[in-house]
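> model this:
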Amino acid sequence: MHYTLRQLEVFLATARHENVSRAAEALAMSQSAASGALAELERQFGVQLFDRLGKRLQLSELGRELRPEAENLLARAEAFEQALRGSEAAGSLRIGATLTIGNYLAVGMIAAFRERFPDAEVSLNVANTETIVRGVADYELDIGMIEGEMNHPRLETIHWREDELQVFAAPGHPLARRRKVSDAELLALPWIVREPGSGTRQTFERAMHGILPDLEIRMELQHTEAIKRAVEAGLGVGCLSKITLSEAFARGSLVPLRVPQRDFSRQFNLIVHRQKFHGRTLRRWMELCAASP
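You can find the predicted model right below:
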């Protein structure tokens, strides 16, 4: 064999960071050692894996073609090492989750996973749907847990669980005691909603089909808690997942508005790269997701 696993690690780290110095830092290597490993890999096979644009290294056409194979080779090597050690799940797992899932579901799941598999190294990146999809597609993340709909040629979508959005307001809002809020009343309200690119915004816009262009979007915020605080302050009404609102409803700081004529249902999904090797740690995480209520 004319290449080493270390060379593949340097190749993939450089692909992720687009910079040898940052790749070396991520691998706890010196820059000269990382540069040497990458240069030797290219020299041995007479190929160019990166286009060098100043200090930035961008994958060449061949590099992009080989990246999935390199990712899978390293994942299989890690799985082989786990099997040699007799470990059920001892590898690393990079999870990406959209904000509702990351802040209200994923942390508890990670705690349960680590309790069962203490040797697993689990990291969590919380961002909006677009960012998580990009991370899984670019092999920055092993698995994504998303709220939005997604159609990406390199990714597989696995249905996980049901969810529903809820329109809500401050307790003293004039519509708080209404049995039903009409579309005409929805159009008269100032709205505080999630930013474009988020799964929650995507579901909100679908639910408001037909009246969406005429809604008054007063504020667009990236964080669920900021939206809740703004609504509590009487700046407008909001629409978020019921998961994020249960505690506020229980203590009475926010109240639901009833909009039965609009469909706010949606699905939470798992996304994985179609070409990614599923090692033990990833498989055990997917099993945990499937078993969660």
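> C-alpha from now on. contacts and neighbour counts both.
Will do.
> ends of stretch 135-151, how far apart?
End-to-end span of stretch 135-151 (C-alpha to C-alpha, to the nearest Å): 14 Å.
> what about it, distance to the chain center?
5 Å (C-alpha atoms, centre = their mean, to the nearest Å).
> what does that stretch rub up against?
Stretch 135-151 is contacted from outside by 16, 71, 93-98, 100-101, 129, 132-133, 154-155, 157, 198-200, 202-203, 266-273, 282, using C-alpha atoms under 8 Å, 6 or more residues apart in numbering.
> residues of it that come out buried?
Residues 135-150 are the ones in stretch 135-151 that count as buried (16 or more other C-alpha atoms under 10 Å).
> Take those residues and keep only those in strands.
Counting by DSSP state E, those place Ile143, Gly144, Met145, Ile146 in strands.
> and the residues you listed as a markdown table, adding distance to Val255?
Shown next, in a markdown table, are these (distance: C-alpha to C-alpha, whole Å):
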| residue | distance to Val255 |
| --- | --- |
| Ile143 | 35 |
| Gly144 | 31 |
| Met145 | 28 |
| Ile146 | 26 |
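> Could you also give me the structure for this next sequence, so I can compare it with the first?
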Amino acid sequence: MTLKELNIFYELCKYNSPSVVAKRLNVSQSAVSLALKSLEKDLGVNLFNRIGKKLVLNEYGRVFKEKTYKNYTELIDAKHLFNENNLIGEMNIITSKTIGSFVLPKIIYIFKQNYPKISINKKNENSKFIVNSILEGKTDFGFIENEIDNKNIIKEKIGEDRLIIVSSDKKLKKEYFIDELFNKRWILREAGSGTREMFLNAIYDIDLPVFYETNSISEIKMLLKNPDVITCISEYAVKEEIKRGELFKIKIKNLNLKRNFYLVYHKNKIKTKIFEKFSEFIKKNLKTIQ
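As a prediction, the model looks like this:
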């Protein structure tokens, strides 16, 4: 049976006349009759009593209507679920810890206000984890900072970031070469982190003495309260602490740590309306906070 046949059936239930239903649906009366015959053939029973020119529901017809009408209306509603003005769906995204903790939350909050029927499941992980999840089809798309070269992954630049060297030591006021700070206790993100990878690549010929590693940005910021501790971190992650004078940006000679933010997804991903709307929204609003 088809939705068209069911529609004609329910119209006949209401108006009892093939000619009236044909006029309402802008089809021929023979089309109405054929649809009803097809439906009754599929069910193996007659649904109406033919009384004069009227069609009146019989015992089978009444129970068929009762059992099916709710499901029919839900199917009709489902046809309109994904139109432009009524976007509904669920997105699974994984973001790097910097982007997920300090860049996207406010933007996602505003997006949810505009599109309340879109559910967003967000996790924060390191870049290596994100890339593997996309390749394995475990997430829709992700946000990372480090450069990747994988033929199966598409990356789109959505913004920029800068890594900085920070400490709570107020005495570090001049400009330094990186190895002049090796007397400090260096704390870095874990292996697989985009922040760590970029920093170590930038000082590739220098053996950095790493005192401690962690996958938590919050833990790094807590440890930075000790003036002996130093780290390389996203400017976004410590923007408020620098503004309050709790941490200080240290000037480093010959070290450029500017990087890009990327939206990444599998090359075979279908770009749904939700995907396009969300990615456009992110790109547009990211510019306003940079």
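> related to what we said a few turns ago, list buried residues within the contacts of stretch 135-151 of the first structure.
16, 71, 93-98, 100-101, 129, 132-133, 155, 157, 198-200, 202-203, 266-273, 282.
> Those residues in strands, which ones?
Residues of those located in strands (DSSP E): 93-97, 155, 157, 266-273.
> I'd like to know which of those is nearest to Gly63 of the first structure.
Of all those, His273 has the smallest distance to Gly63 of the first structure: 17.3 Å, by C-alpha to C-alpha.
> and Leu62 of the first structure, what pairs with it in the second structure?
With TM-score structural alignment as the matching criterion, Leu62 of the first structure is left without a partner in the second structure.
> Going by contacts, tell me the helices and strands next to whichever helix or strand Leu62 of the first structure is part of.
Assigned by DSSP states H and E, Leu62 of the first structure belongs to helix 61-85. With contacts defined as 3 or more C-alpha pairs under 8 Å, 6 or more residues apart in numbering; DSSP states H and E, helix 61-85 of the first structure has these neighbours: helix 5-17.
> Run the chain-centre distance for the helix it packs on.
Worked out by C-alpha atoms, centre = their mean, helix 5-17 of the first structure lies 23 Å from the chain centre.
> One more: stretch 148-160 of the first structure?
On C-alpha atoms, centre = their mean, the centre of stretch 148-160 of the first structure falls 12 Å from the chain's centre.
> In the second structure, which residues correspond to it?
Taking TM-score structural alignment, stretch 148-160 of the first structure hits residues 146-158 over in the second structure.
> thought Arg178 of the first structure was touching Arg258?
Yes. With contact defined as C-alpha atoms under 8 Å, Arg178 of the first structure counts as touching Arg258 (7.3 Å).
> Looking at those two, which has the bigger crowd around it?
A direct count of neighbours by other C-alpha atoms under 10 Å for Arg178 of the first structure and Arg258 places Arg258 higher, at 18 against 11.
> Now that one. Nearest residue, chain neighbours left out?
Leaving aside its sequence neighbours, Arg258 of the first structure sits nearest to Lys180 (C-alpha to C-alpha, 6 or more residues apart in numbering; 5.1 Å).
> From Ala37 of the first structure, how far out is that neighbour?
For Lys180 of the first structure, the distance to Ala37 of the first structure - C-alpha to C-alpha - is 66 Å.
> These two: who's more crowded?
Ala37 (20 against 14).
> show me what contacts that one?
Arg6, Gln7, Val10 are the contacts of Ala37 of the first structure under C-alpha under 8 Å, 6+ apart.
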